[in-house]
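> Let me see the structure of the following:
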Amino acid sequence: MSEARLREAICTQAASIFARGLTGGASGNISARCEDGGLLVSPTGASFGALDPARLARFDAKGRHVSGDKPTKEMPLHAAFYETRGTAGAVVHLHSTHSVALSMLPETDPENMLPPLTAYSIMRLGKVKLLPYYRPGDPAMGDAVRGLAGKRAAVVLANHGPVVAARDLEAAVYAMEELEETAKLALLLRGANPRMLTEAQIRDVVTTFDVEWD
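The predicted model follows:
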């Protein structure tokens, strides 16, 4: 995809996320890799509902900010995913309500915070790691992602929000939406003793769709 088209796609996807209430105000950030290995990144303090393609922060392949507005302060998160997951072509970070709520519950499993409710959450996300709380913009967030050694495509920062990496922009947005919807399901079903996918069903999905799971 040309850089011009990628700029437009980032803003279109961000506007859709904003319009559906998945992130509000000036929260959330998004990035995508260009054909030359550089990155386009949403600016700091910018609303997903009003991103300007011409003002996206541009990084070259060596990680230098070369044009556009000042990037999001969450660049350590984005950089860590690109460094540890060679297949990553886009990263999305939101402050979506249900994912954040689930991160605060004491019974949430930090190794896999989403219960196995649907096949699609497993297919698009694999296991979702719950990371501790960090101050927004703290470089330690990136260190925590690097500590996973590329084994997780999605994490949730406790009391903060989810971060998802995927092969391209569209896949990252779809995976983020799946994470938020599954968190919503988990909260709706809390205390209801729902029928989860069995271990055999989970393994079938993991094997059939080549999901990172172990």
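
> rest of the way, CA atoms for contacts and neighbours
OK.

> contacts for the longest helix that the chain contains?
Secondary structure assigned by DSSP state H gives helix 169-188 as the longest helix of the chain. Helix 169-188 is contacted from outside by 9-10, 13, 32, 89-92, 96-99, 102, 114-115, 117-118, 120-121, 124-125, 162-166, using C-alpha atoms under 8 Å, 6 or more residues apart in numbering.

> Which ones among these map onto strands?
32, 90-92, 162-166 (DSSP state E).

> What is the nearest of those to M196?
Lowest distance from M196 to these (C-alpha to C-alpha) belongs to P162, with 22.4 Å.

> Any figure for the gap between that closest one and A4?
Going from P162 to A4 by C-alpha to C-alpha, to the nearest Å gives 27 Å.

> what about the two, which has more around it?
Taking other C-alpha atoms under 10 Å, P162 and A4 do not tie; P162 has more neighbours (28 against 11).

> pretty sure the more buried one is touching H98, no?
No. Taking contacts as C-alpha atoms under 8 Å, P162 lies outside contact range of H98: 10.0 Å.

> how about the residue nearest the centre of the chain, what does it touch?
For the chain, the residue sitting closest to the mean C-alpha position, by C-alpha atoms, centre = their mean, is V164 at 2.0 Å. Each residue near V164 by C-alpha under 8 Å, 6+ apart is listed here: 91-93, 153-155, 172, 175-176.

> Go again with 6 Å.
V164 makes contact with 91-92, 153-154 under the criterion C-alpha atoms under 6 Å, 6 or more residues apart in numbering.

> got a markdown table for those, with distance to L187 too?
Listed next are the contacts of V164 as a markdown table, based on distance: C-alpha to C-alpha, whole Å:
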| residue | distance to L187 |
| --- | --- |
| V91 | 25 |
| V92 | 22 |
| A153 | 22 |
| A154 | 19 |
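
> Most neighbours among the residues you listed, please name it.
Of all these, the highest neighbour tally under other C-alpha under 10 Å goes to V91, namely 29 neighbours.

> how about this one, so we can line them up?
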Amino acid sequence: SKVAFDGTHLSGDAPSKETFFHLAMYEERKDDRSIVHLHSTHSVAVSCLEGVDEDDVLPPITAYYVMRIGKLPLVPYFRPGDKALAVAVRKYAREHHAMLLANHGPIVSAKALDAAVYSAEELEETAKLYLLLDGHAYRPLNTEQIADLHQAFPT
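This next block holds a predicted model:
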């Protein structure tokens, strides 16, 4: 479907009940022209876990996750269609191009569609790794390694 930025349906199928939070993301991230929102298995599973760091849900397991996602906040749960979700997404979108909606799934924005897709794929693969590593000792990237990535590959 095609909708105007005020939410008015312009053409095509009826808009999704989630259109409003996509619009909120676009409004906050003016340079981003693409949004990918999924209900992908591993990301949704992580979004349902108790005890995660709500400011940064997934640890920095791989360099590509750090470069494509960075910090991943957890947006509180809202039922599908609840307009309050747009308010919450707007708040997080001011600082983050990617977020995880609690008990729902990821939303990622970027300047181009391919970049948003690659970021969403990286997020899903990192969620999968996180779940696979549960109960095992593993080495996330440390502060110095993350700083080196940001210096070598500024965003």
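
> TM-score, when you put one on top of the other?
In this superposition the chains share a TM-score of 0.93, using TM-score structural alignment, normalised by the length of the second structure; 155 aligned residues with a C-alpha RMSD of 1.4 Å.

> Any buried residues in the longest helix of the first structure, and which?
For helix 169-188 of the first structure, a neighbour-count test (16 or more other C-alpha atoms under 10 Å) marks 169, 171-173, 175-187 as buried.

> In the second structure, what stretch matches it?
Aligned by TM-score structural alignment, helix 169-188 of the first structure corresponds to residues 113-132 of the second structure.

> quick one: A102 of the second structure and D82 of the second structure, what's the gap?
Using C-alpha to C-alpha, A102 of the second structure is found at 13 Å from D82 of the second structure.

> more crowded one of those two?
More crowded of A102 of the second structure and D82, by other C-alpha under 10 Å: A102, with 22 against 14.

> Map the more buried one across to the first structure for me.
Under the alignment (TM-score structural alignment), A102 of the second structure pairs with A158 in the first structure.

> what do you get for V75 of the second structure?
Aligned counterpart of V75 of the second structure in the first structure: L131 (TM-score structural alignment).

> so what's that match up against?
Residues near L131 of the first structure by C-alpha under 6 Å, 6+ apart: 156-158.

> Narrow those to those in strands?
Using DSSP E, the subset of the contacts of L131 of the first structure located in strands is 156-157.

> May I see the contacts of L131 of the first structure organised as CSV, with distance to S67 of the first structure added?
Shown next, in CSV, are those (distance: C-alpha to C-alpha, whole Å):
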residue, distance to S67 of the first structure
V156, 30
L157, 29
A158, 32
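
> Quick check: of the contacts of L131 of the first structure, which lies closest to T198 of the first structure?
Nearest to T198 of the first structure among these is V156, at 24.0 Å by C-alpha to C-alpha.

> which residue sits closest to that closest one, ignoring its sequence neighbours?
P162 (4.0 Å; C-alpha to C-alpha, 6 or more residues apart in numbering).

> which residue ranges form the helices in the first structure?
Taking DSSP H, the helices of the first structure run over residues 3-19, 75-84, 97-104, 119-125, 140-146, 169-188, 199-208.

> so can I have CSV of the ones you listed showing distance to D60 of the first structure?
Shown next, in CSV, are those (distance: least, C-alpha to C-alpha, whole Å):
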stretch, distance to D60 of the first structure
helix 3-19, 12
helix 75-84, 13
helix 97-104, 32
helix 119-125, 28
helix 140-146, 19
helix 169-188, 18
helix 199-208, 36
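
> so stretch 30-49 of the second structure aligns onto which residues of the first structure?
Per TM-score structural alignment, the counterpart of stretch 30-49 of the second structure in the first structure is residues 86-105.

> roughly how far is stretch 68-78 of the first structure from the heart of the chain?
Centre-to-centre, stretch 68-78 of the first structure and its host chain are 14 Å apart (C-alpha atoms, centre = their mean, to the nearest Å).

> hang on, I meant stretch 61-74 of the second structure
Stretch 61-74 of the second structure has its C-alpha centroid displaced from the chain centroid by 10 Å (C-alpha atoms, centre = their mean).

> ok, and for that stretch, which residues are buried?
Residues of stretch 61-74 of the second structure classed as buried under the neighbour-count rule (16+ other C-alpha under 10 Å) are 61, 63, 65-74.

> same check, this time on stretch 147-163 of the first structure
By neighbour count with 16+ other C-alpha under 10 Å, stretch 147-163 of the first structure contains the buried residues 150-163.

> Trace H9 of the second structure over to the first structure, please.
H9 of the second structure maps onto H65 in the first structure, by TM-score structural alignment.

> Was I right to think its match contacts F59?
Yes. Under the criterion of C-alpha atoms under 6 Å, H65 of the first structure makes contact with F59 at 4.4 Å.

> rewinding a little: now the longest helix of the first structure on the second structure. Mean distance?
Superposing on the second structure places helix 169-188 of the first structure at an average distance of 0.6 Å from its equivalents, by mean C-alpha distance after the TM-score superposition for the first structure.
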